[in-house]
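Engineer: give me coordinates for this.
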Amino acid sequence: MLKTVIIDYGVGNVKSLEFAILRLGYSSILTDDISEIQSADRVIFPGVGAADSAMKTLEAKGLDKVIKNLKQPVLGICLGMQLMCRFSEEGNTNGLGIFDLDVVKFSSKNLKIPQVGWNQIADLRTDLFQNISEKSFMYLVHSYYVEQNENSIASSDYGVNYCVAFQKNNFCGVQFHPEKSSVQGEQLLLNFMNLKN
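Structural biologist: Next comes the predicted model:
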């Protein structure tokens, strides 16, 4: 049985994520214990909230160094994805630097910010999106986004075409909440569980 760990650093309600994993027939452990995280088969790095305070918590717990050095498949969700980047404009925050990318704020005056609700994703690549169709709708809540880049494996449009998912080596991240994105989101979580190490 896969040992799946959800990193606990006090940002956001992860109950819906735990329930989504259970519905797929897996169990998960919510923990900030370094040895538990390092020994997991799959690591999920969630997050809702402000980048600067989240990074301070990770650093205080020593989790920043741990996450960067993980060798098993790691999935960042929402703020978790953004914190995998080098820098975020939110609070001028230095991130984990796993991806050499910046997180910037939506700037169009015609947009309602944050983006809240369902939006289509496109340009789907890699096994993370297996059995998920182009233009599927996923649920998003965010004011900041990752710009298009060479590690992008999916995109979305909200006044600008941006990177809604990326992957490099064992690390992948999604801006949307798969646990709140119905059947397609659960398919993505299942695909993550089935990724080859």
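
Engineer: drop to CA atoms for contacts and neighbour counts, all remaining ones
Structural biologist: OK.

Engineer: now do the most centrally placed residue in the chain against Val116, distance only.
Structural biologist: Central residue of the chain (CA atoms, centre = their mean): Ile77, 2.0 Å from the mean position. Distance of Ile77 to Val116, computed by CA to CA, to the nearest Å: 15 Å.

Engineer: here is a second sequence; please produce its structure as well for comparison:
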Amino acid sequence: MTETVALIDYGSGNLRSAAKALERAALEAGLDVVVQLTADPDAVRRADRVVLPGVGAFADCMGGLEAVPGMVTALYETVLVHKRPFLGICVGMQLMARVGHEHGEHAGLGWLDAEVGPLTPSDPALKIPHMGWNELLVVRPQHPVLHGIPNRSHAYFVHSYCMRPADPTLVLAECGYGGPFAAVVGRDNLVGTQFHPEKSQATGLALIANFLRWHP
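Structural biologist: The predicted structure follows:
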């Protein structure tokens, strides 16, 4: 049976590369998946899975999402009420938080009890943004989305801010950059990656394939 993945188009994110990565991961895993790039709330409601990308500042991304009529409500209904699997990428992950502290204080979707604040490496020689390849330290290898991904696998990051969940059990994998930060978070049918799986080669494709197989 064909599954539809709604890739949310709200003016933020590497949509073409994310779509290609989703399609490639599905093909290589032998999954019957249609990726639908959409700004239509009704298409989101009909989707079997939802992916929210995000690039740039927290407030800009949240504002872009709110500017699509009915989209925030459709996401709430599809993801939180009907419990369809959800993947947030980079700022798309951060938007699940209650609040973001980037250029002021801005409300997020509030799906997770978490705040988004600046990366503050203990080593002043480490540059911000954190950009490039770094290791994933898998905290909860039993989570289906991390199945078969070895500890210390490399993923590609580009960010200056990170999510800080109030509940540490939400953190599925960490990354170290002058101190640990949340690289993968999850709860129930929600999962998010601070890194870009669409740019993370084998590690990213493995995580996407796991997400497409996942039935929380």
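
Engineer: TM-score for this pair?
Structural biologist: Scored against TM-score structural alignment, normalised by the length of the first structure, the superposed chains reach a TM-score of 0.95; 197 aligned residues with a CA RMSD of 1.3 Å.

Engineer: hmm, back to that, corresponding residue for the residue nearest to the centre of the first structure in the second structure?
Structural biologist: The alignment partner of Ile77 of the first structure in the second structure, by TM-score structural alignment, is Ile89.

Engineer: residue in the first structure matching Asp48 of the second structure?
Structural biologist: Asp48 of the second structure maps onto Asp41 in the first structure, by TM-score structural alignment.

Engineer: list the contacts for Leu30 of the first structure?
Structural biologist: Applying CA atoms under 8 Å, 6 or more residues apart in numbering, we find Leu30 of the first structure in contact with Val5, Ile6, Ile7, Asp8.

Engineer: likewise for Ala107 of the second structure?
Structural biologist: Per CA under 8 Å, 6+ apart, neighbours of Ala107 of the second structure: Arg98, Val99, Gly100.

Engineer: and if we set it to 10 Å?
Structural biologist: Residues near Ala107 of the second structure by CA atoms under 10 Å, 6 or more residues apart in numbering: Phe58, Ala59, Met62, Gly63, Leu95, Met96, Ala97, Arg98, Val99, Gly100, His101, Glu115.

Engineer: show me what it aligns to in the first structure.
Structural biologist: Aligned partner of Ala107 of the second structure by TM-score structural alignment: Asn94.

Engineer: now its match: how far from Lys196 of the first structure?
Structural biologist: 30 Å.

Engineer: show me where the first structure has strands.
Structural biologist: With DSSP state E, the ranges of strands along the first structure come out as 4-7, 28-31, 42-45, 74-77, 85-88, 93-94, 99-105, 115-120, 137-142, 144-146, 152-157, 161-168, 171-174.

Engineer: returning to that earlier point: residues near the nearest residue to the match of Asp48 of the second structure once chain neighbours are set aside, how many?
Structural biologist: Of all residues not flanking Asp41 of the first structure in the chain, Lys3 sits nearest, at 5.1 Å (CA to CA, 6 or more residues apart in numbering). Neighbourhood size, Lys3 of the first structure [other CA atoms under 10 Å]: 16.

Engineer: ok, Lys3 of the first structure - contacts?
Structural biologist: By CA under 10 Å, 6+ apart, the residues touching Lys3 of the first structure are Tyr26, Ser27, Ser28, Ile29, Glu36, Ile37, Ser39, Ala40, Asp41, Arg42, Val43, Met193.
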